[in-house]
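# coordinates only, sequence not included:
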């Protein structure tokens, strides 16, 4: 239809040039397509950008660009070679700490045995002190000797209590050491697991951003994987146009990777949160067909928001201020004010001011 309209205008121009008259056009009904412009990029329908959680050295990359991958497959390993050695050391430290924290440890046995002896000594000294108190009360032994036996019994009790305290402190310290080493080991294992990068989808490796031996900063992308053969558009729509965009609307788009070709998609998702940095809304559209697109390629798109048959004239005929030269009463050419609508290719919609069959002119005769 677009080519037909352009050829028709060319024919009118040629005819009028022969008669040396302004080009004219008879108002008719045309197919009007109204669209909202959007820009963005094309991505796999399902994808993930795998990133480094912390700044890490890249030990191994186990896939190549273009490889097919499965969910759960290990793609790369980050970290330091010394981490394996650190894990071994912490494992040994934890075993030793647990042995020391058990009741069978040498230090624990020693303190328990000393406490048993100290208790026996205290019981013996306490009995003697009681005996001497009774004898002193009967004047059988000097009072000073009774006091000496009481002091000795108190010292035995203090020794027994001190050994009990040492035993409890040892147990608390050993248990705390077990917890500390266990925490260090868990953190290192978690870090190691975090640094083993796996795929969460079945698909294809589209891009590898780093090489083995390089260092990735925290948040740096390492790999891009995604579904093979299925793509979507991630578009930005201006906040002034978003109210006109609906699910299921058709999208026509072009990408520089396929210059001169037009593709279609369908609006599948509208994210209802404005992006403050550009005052736009994110819109996704599923791409029709299985063309081998290149992820992250930029696209320019038109989201079709209305299709209608309406009165239209070539946009080149419209004068500033939305008016037109047209044949008035008696055939006299006059300037007529119009109420215009959407532009569609070379056409502009006429909402009021003209009717079908009216003759309009590109300029005054």
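Alright, I've got the coordinates. Everything numeric here is computed off the predicted structure, so don't read it as measured data.
# okay, CA-based contacts and neighbour counts for the rest of this
Fine.
# how close does residue 346 sit to residue 140?
133 Å (Cα to Cα, to the nearest Å).
# ok, second structure coming up, stack it against the first:
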């Protein structure tokens, strides 16, 4: 190799070394610094969670609750349409076992025949008794007339005979009056008997009629248009073969699919951010392209513990603004609750924020400063900077090498009142670990 070639290679190596030392990155221990730009724009505090669709309004499809009047305790569902079947008003939903009620109806029909026979017999007896009494009265009236005639014919007879005939007339009149009084009493007695047997007959007729009407209700039909949703009973979902109680004969529910709601659960850390009236953006796992909007209408006051979880959560109801035939109960939704929204603010990634003594928040600027900042709202990714930064400032997301011996450039506006909202900001950003973030974490 000649000297010219050696000089060229040596010059190239020296040039590469000079370029490396001139442009090598400064900062972190492995030679790489991560920077981000302070941006200005709209800032949202969002809470994202999953939910389940339910109908806002629904009607319970009931079996015959009147059956308990006839001491029917439980019904067995012999036949039932599949869950999710869309039905119209009056269409078939389920058929209940009629065997027990059929048996009692047949017994009651026998009672009705007996009551009807008793009614007819009593009616005949009453007619016969009263007719006899009326015939007796007519005969006694003739008797009175006959006695009066004998008395008139005995005017020229001895006084004793006349007196005897007068007594016979009085006796005949008394017998007639007694017969009239007896007829009144017999009429009242027979009328009471007829009222009694008539009432018994009407009762039995009414029970038979009610049983026949209830029997028709053992075929359960839809009270309105909707989709059949099974309900939960003691032994699981009520379906074909299940038993329902006459005290709570709910066969199924029929939700109104025109107005839907999403039931979701928010953890106890975030629940204080959720308020009634907040806007919600929703998506459907089954139809990712479908986008919906809604509004928070109810926030539970008492928390609960969900199965297989130690965290406490609060139920939140979101009513969906749109009506769509694709929406079905039990579909999974992704809910993004807009807890707060600011316009025209400066914000940086949460990883850029550092803290000293839990009282001073600061960032590392590309210019080599440790700049104190006043922070505002925060979400899961960014934090609002109210003071200390301007749009376009470059901040470190990692701890630069020069940080150890650099003093914090404090804000005069915060003298005597260092970040009074610091604790609130920390609570708002639950996953937010204030302090340096190493490049390995990123």
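Arrived safely. Computed from a predicted structure; not experimentally measured.
# How alike are these chains, TM-score-wise?
TM-score of the superposed chains, computed with TM-score structural alignment, normalised by the length of the first structure, equals 0.67; 341 aligned residues with a Cα RMSD of 5.0 Å.
# neighbour-wise, which of residue 346 and residue 140 of the first structure wins?
Each of residue 346 of the first structure and residue 140 has its neighbours counted (other Cα atoms under 10 Å); residue 346 has more, 15 against 11.
# how about that one, what's its match in the second structure?
Under the alignment (TM-score structural alignment), residue 346 of the first structure pairs with residue 381 in the second structure.
# for the closest residue to residue 29 of the first structure other than its chain neighbours, what are its contacts?
Take residue 29 of the first structure and drop its neighbours on the chain: the residue closest to it by Cα to Cα, 6 or more residues apart in numbering is residue 311, 4.4 Å away. By Cα atoms under 8 Å, 6 or more residues apart in numbering, residue 311 of the first structure lies in contact with 27, 28, 29, 30, 349, 350, 351, 355, 356.
# at 7 Å what do you get?
Residues in contact with residue 311 of the first structure (Cα atoms under 7 Å, 6 or more residues apart in numbering) are 27, 28, 29, 30, 349, 350, 356.
# Of those residues, just say which sits nearest to residue 291 of the first structure.
Nearest to residue 291 of the first structure among the contacts of residue 311 of the first structure, counting by Cα to Cα, is residue 30 at 32.3 Å.
# got the contact list for that closest one?
309, 310, 311, 312.
# what about it, which helix or strand?
Using DSSP states H and E, residue 30 of the first structure sits within strand 28-44.
# and if you look at residue 142 of the second structure?
Residue 142 of the second structure belongs to helix 99-153, assigned by DSSP H and E.
# Residue 71 of the first structure should be in a strand, yeah?
No - in this structure, residue 71 of the first structure is coil, not part of a strand, as judged by DSSP: H, G, I helix; E, B strand; the rest coil.
# Now check it against the second structure: what is it aligned to?
So residue 71 of the first structure corresponds to residue 89, using TM-score structural alignment.
# isn't its match right next to residue 226, touching?
No - counting by Cα atoms under 7 Å, residue 89 of the second structure sits too far from residue 226 to count as a contact (8.1 Å).
# Neighbour count for the two, which is higher?
Neighbours were counted for residue 89 of the second structure and for residue 226 using other Cα under 10 Å; residue 226 has more, 21 against 11.
# residues contacting the more buried one?
Shown in contact with residue 226 of the second structure (Cα under 7 Å, 6+ apart): 86, 87, 88, 254, 255, 256, 257.
# Put the buried members of the residues you listed into a ChimeraX selection.
Here is the ChimeraX command that selects the buried residues among the contacts of residue 226 of the second structure (16 or more other Cα atoms under 10 Å):
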select :87,254,255,256,257
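# just the contacts of residue 226 of the second structure now: which is nearest residue 367 of the second structure?
Residue 367 of the second structure lies nearest to residue 257 out of the contacts of residue 226 of the second structure, by Cα to Cα, at 59.4 Å.
# The closest residue to that closest one other than its chain neighbours: neighbouring residues, count only.
Leaving aside its sequence neighbours, residue 257 of the second structure sits nearest to residue 55 (Cα to Cα, 6+ apart; 5.9 Å). Residue crowding around residue 55 of the second structure was assessed by other Cα under 10 Å; the count is 20.
# next one: residue 312 of the second structure
Neighbours around residue 312 of the second structure, by other Cα under 10 Å: 15.
# And residue 336 of the second structure, by the same measure?
Neighbours of residue 336 of the second structure under the rule other Cα under 10 Å: 19.
# Check residue 60 of the second structure too.
17.
# Just the element for it, please.
Under the criterion of DSSP H and E, residue 60 of the second structure resides in strand 58-62.
# is it fair to say residue 356 of the first structure lies in a helix?
No - assignment of residue 356 of the first structure by three-state DSSP gives coil, placing it outside any helix.
# aligned partner of it in the second structure?
Using TM-score structural alignment, residue 356 of the first structure pairs with residue 391 in the second structure.
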